[in-house]
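# Got a predicted model here, sequence first, then my questions.
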Amino acid sequence: MSNLVFDESSSNREASHGYAWWFSGDTFEKAMAEERKPRKRSLMHKLTTHPGRLTILYFTLLGALSTLLLLTPAATPKDEQTTFTTAFFTAISAISTCGISIVNSTTHWSAFGQAVLIFSVQMGGLGVMTFASLIALAVNHHLKATQKLLTANELGTTKLGEIKGVLTVVIATAFTIEGITFVALFPGLYKVNHGNVRHTLWESLFFAVMAYNNAGFTPDGAGLHVNNWAVGLPILVSAFCGTLGFPVLLNLMRSWRNHRPPKRWSLHTKLTLTTTFCIVLASFTWFLLMEWNNKLLFATEGVEPRLWHAMVAAVMPRSSGFDLSWMPGVSDATKVFLSIVMFIGGGSTSTAGGIRVTT
């Protein structure tokens, strides 16, 4: 009798009218044996319970698709040819949001080729943020209770299978910021392109996706337009938001909507914002102090170009990798300092690189 489980079984409650504890021990043993039988799991269930496998599969398929699309004749002008190495390198650079290009993105790729870059960077950025969150949830199952609560609070979910909820938040956050960046870029690029609406719309879309996902591809030979505040500032702000990570952005939006003061922000948000602003301020100050009299950069320019270059140097090298044609002209001390900044990188579950500011 000592091995019997005298408890009300939910499966027998209706049949026994509340007297399930009278059932024999065989009944409980059979029920437990049924529960121990291996159940058939779907492929999606197997993948979602192992986010690492799903991550590898996702980026492998995305890399293969992007490479094949870049190898098609439509991806390049008639007088250009793309080798497998170039297509593969560019595809991997795009889906990993590195933005390193070994060809001129303006002349080598056609409109279709640039569209493939936009698609690859967008899907790569969403994948990085989503799978980072899912892996955090997977690790969450092996943490202590207090750590589980913290992780659940940051990601807005507690179950590993809630991919739909995590993905929805990531997509909504990304598209909202990219949409705002697109609108903000249009007036400045409209002047740069001398009223060409079609080209302005395309460049606004290209820069909006690349900026938030911290990828360094540019749609024209002018690069980042470092001397144009109307174009450079929206890109700078969008790239900065991309380095924070969507849990921080989500917490800030919820706090703003619910009128929560900063002291009620999550610990992760406070830590990310504090560390990020400290790094940006230190980089900005360092650049002004070390490069103010740099004749290679500022031969005849006044104060405004120095301030703008300092802002770009404080934000862009950490993660986005946009073309900074003036970077070789900085001093060796600044190059070492920026190397440290790049090593630190941006926030967790963001597309920024480095060891993360929260580490």
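Done, it's in. Model, not experiment: these values are computed from the prediction. Residues are numbered from 1 along each chain as shown.
# For the rest of this, base every contact and every neighbour count on C-alpha atoms.
Fine.
# for this protein, what spans make up the helices?
Here the chain has its helices, by DSSP state H, at 13-16, 25-36, 43-48, 51-71, 84-95, 111-140, 145-155, 163-192, 197-212, 229-244, 246-257, 267-291, 303-315, 332-344.
# any chance of those helices in CSV, plus distance to L297 and mean neighbour count?
As requested, those are arranged in CSV below (distance: least, CA to CA, whole Å; neighbours: other CA atoms under 10 Å):
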stretch, distance to L297, mean neighbour count
helix 13-16, 81, 12
helix 25-36, 71, 12
helix 43-48, 51, 13
helix 51-71, 36, 17
helix 84-95, 29, 21
helix 111-140, 31, 22
helix 145-155, 42, 15
helix 163-192, 23, 18
helix 197-212, 24, 22
helix 229-244, 18, 23
helix 246-257, 35, 18
helix 267-291, 8, 17
helix 303-315, 9, 19
helix 332-344, 13, 16
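# With distance to A222 as extra columns, can I get those helices in JSON lines?
Converted to JSON lines, these look like this (distance: least, CA to CA, whole Å):
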{"stretch": "helix 13-16", "distance to A222": "74"}
{"stretch": "helix 25-36", "distance to A222": "64"}
{"stretch": "helix 43-48", "distance to A222": "43"}
{"stretch": "helix 51-71", "distance to A222": "23"}
{"stretch": "helix 84-95", "distance to A222": "20"}
{"stretch": "helix 111-140", "distance to A222": "16"}
{"stretch": "helix 145-155", "distance to A222": "39"}
{"stretch": "helix 163-192", "distance to A222": "10"}
{"stretch": "helix 197-212", "distance to A222": "11"}
{"stretch": "helix 229-244", "distance to A222": "11"}
{"stretch": "helix 246-257", "distance to A222": "30"}
{"stretch": "helix 267-291", "distance to A222": "23"}
{"stretch": "helix 303-315", "distance to A222": "15"}
{"stretch": "helix 332-344", "distance to A222": "23"}
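# okay, now the one to match up with it:
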Amino acid sequence: MLRQPARVVAAGFGLAIAIGTVLLMLPVSSESGEATSWVSALFTSTSAVTVTGLFVVDTPTHWSTFGELVLLGLFQVGGFGIMTFASLLGLLVTRRLGLRMQRSAQAETKTLGLGDVRRVVLGVIALSLLVEAVTAVLLTARFATGYDEPFGSAVYLGIFHAVSAFNNAGFVLYSDSLMGFATDPWICLPIVAAFVLGGLGFPVLFELVRHLRRQQRRWSLHIRITLGAYAALSVVGPVAIIGFEWDNPATLGPHGVGGKLLAGFVQGMSPRTSGFNVLDVGAMQPASLLMSDVLMFIGGGSAGTAGGIKVTTFALLAFVMLAEIRGEPHVHVLGRKLPPEVHRQALTVVLAGVGLVLAATLALLVMTPFKLDDVLFEAVSAFATVGLSTGITPELPAAAQILLVVLMFVGRIGPITFASALALRERGRRYDLPEERPIVG
């Protein structure tokens, strides 16, 4: 894994997507009993495995129960794989760099023991099942008592949406996503809680559990940055959406004050990257779309089911900028000094993401007749594996859909493997070159 982490991760996700594509192409997977085209099956399988949520066919009407169960299995496997792979790679990077700094004899092995792998895998499984089970019980109770669903149907709906929420998949068994539940806190809030927990990442949740059990008193720098940045953006997003959409007759306008606050809160949290929408995204104000673009691009926590460049990367760059503005020679964050290589890694990940999104946006503008707002939103949503859309996804030509497939795949495994590869490739130089400063700005 250390020598070729990108190949291991890419091969695992590629195999899952291929299996999902074959299963979704089977006639038994569709409601009509006819085979689904390979492009639609590939797009849907990729969207499920990368826990994105974009779709080119309507989920509840096109797929049979078998097809829906295939989707559930794909985004469960995808979410589990993301949290496991990312957590192991993060542990691997920390172990290697930590051992190297200590100049320990074990540093030359640069490997993880079976105990480490077992702890991470079992931890991810236990955490996933616990959150999904609690969420499923709450949703099942609401579907059964509030919407008169038969018990079996309520259980099915509860489990499907709980798994989709925790894995930030965004797949819903309703054609209008969660718009029909926009003012129902008993549906919306459990789903928000589930995708926030999934989006924070296993390392953060694991450390929180250890802290609650008093096994660890001091929080690490990673958890403090993640929680702080996540909390700040969780305020900015809902406040912006509520403010921009308050009087929009096509979104929040028809609701009462309480309904506006709840729906605006859910819609403002969703770009972090759950993909559930309680408002008509295509009818939102341009300012709301741009704010959603920013939130989607930033994403959630490292080693979680959310996508994007990650809140930690975003926060680190903010600290770097602050130190430069102040004229400080070093970057200090919450009582800790950041090594220069972390600055470079964060900058590289962000610029690579920006370049990929801009290239995809330009290609989509060339291939489709849609305006920039819609195309940019689609590209960012695919790269950040969010799943929100202004409604143009099913109308895209096959070539554009294939481009989004590539973007979802790269957007999901790229930041994970790219960041770890940058850290693992660090090596010293035996000499340095003469220093010269070019003009900046």
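Yes, it's here. This structure is a prediction, so every number in the text was calculated from the model and none was measured.
# Now the TM-score, please.
Here the TM-score for the pair of chains, by TM-score structural alignment, normalised by the length of the first structure, is 0.78; 304 aligned residues with a CA RMSD of 2.4 Å.
# ok so, going back, so which of the helices of the first structure gets nearest T359 of the first structure?
Closest of the helices of the first structure to T359 of the first structure is helix 332-344, at 8.6 Å (criterion: CA to CA).
# Which residue numbers in the second structure does that closest one align to?
Counting by TM-score structural alignment, helix 332-344 of the first structure lines up with residues 286-298 of the second structure.
# how big's the offset between the matching stretch and the first structure?
By mean CA distance after the TM-score superposition for the first structure, the fitted stretch 286-298 of the second structure averages 1.2 Å away from its aligned residues in the first structure.
# quick one: that stretch to chain centroid distance?
On the basis of CA atoms, centre = their mean, to the nearest Å, stretch 286-298 of the second structure sits 15 Å off its chain's mean C-alpha point.
# In the second structure, which residue is most central in space?
A306 (1.9 Å; CA atoms, centre = their mean).
# Please report the distance of V139 of the first structure from I180 of the first structure.
34 Å (CA to CA, to the nearest Å).
# about what we covered before: state the distance from the spatially closest residue to the residue nearest to the centre of the second structure that is not a sequence neighbour to R96 of the second structure.
Nearest residue to A306 of the second structure, sequence neighbours excluded (CA to CA, 6 or more residues apart in numbering): G199, at 4.5 Å. Distance of G199 of the second structure to R96 of the second structure, computed by CA to CA: 26 Å.
# just V380 of the second structure next, same as before
33 Å.
# got it, and S220 of the second structure?
18 Å.
# now do E245 of the second structure
Where R96 of the second structure is concerned, E245 of the second structure sits at a distance of 48 Å (CA to CA).
# Same question for A165 of the second structure.
The value you get for A165 of the second structure to R96 of the second structure, if CA to CA is used, is 34 Å.
# What is the corresponding segment of the first structure for stretch 200-213 of the second structure?
Using TM-score structural alignment, stretch 200-213 of the second structure pairs with 244-257 in the first structure.
# same deal with stretch 376-390 of the second structure?
The aligned range for stretch 376-390 of the second structure is empty, by TM-score structural alignment.
# now stretch 408-426 of the second structure
By TM-score structural alignment, stretch 408-426 of the second structure lines up with nothing in the first structure.
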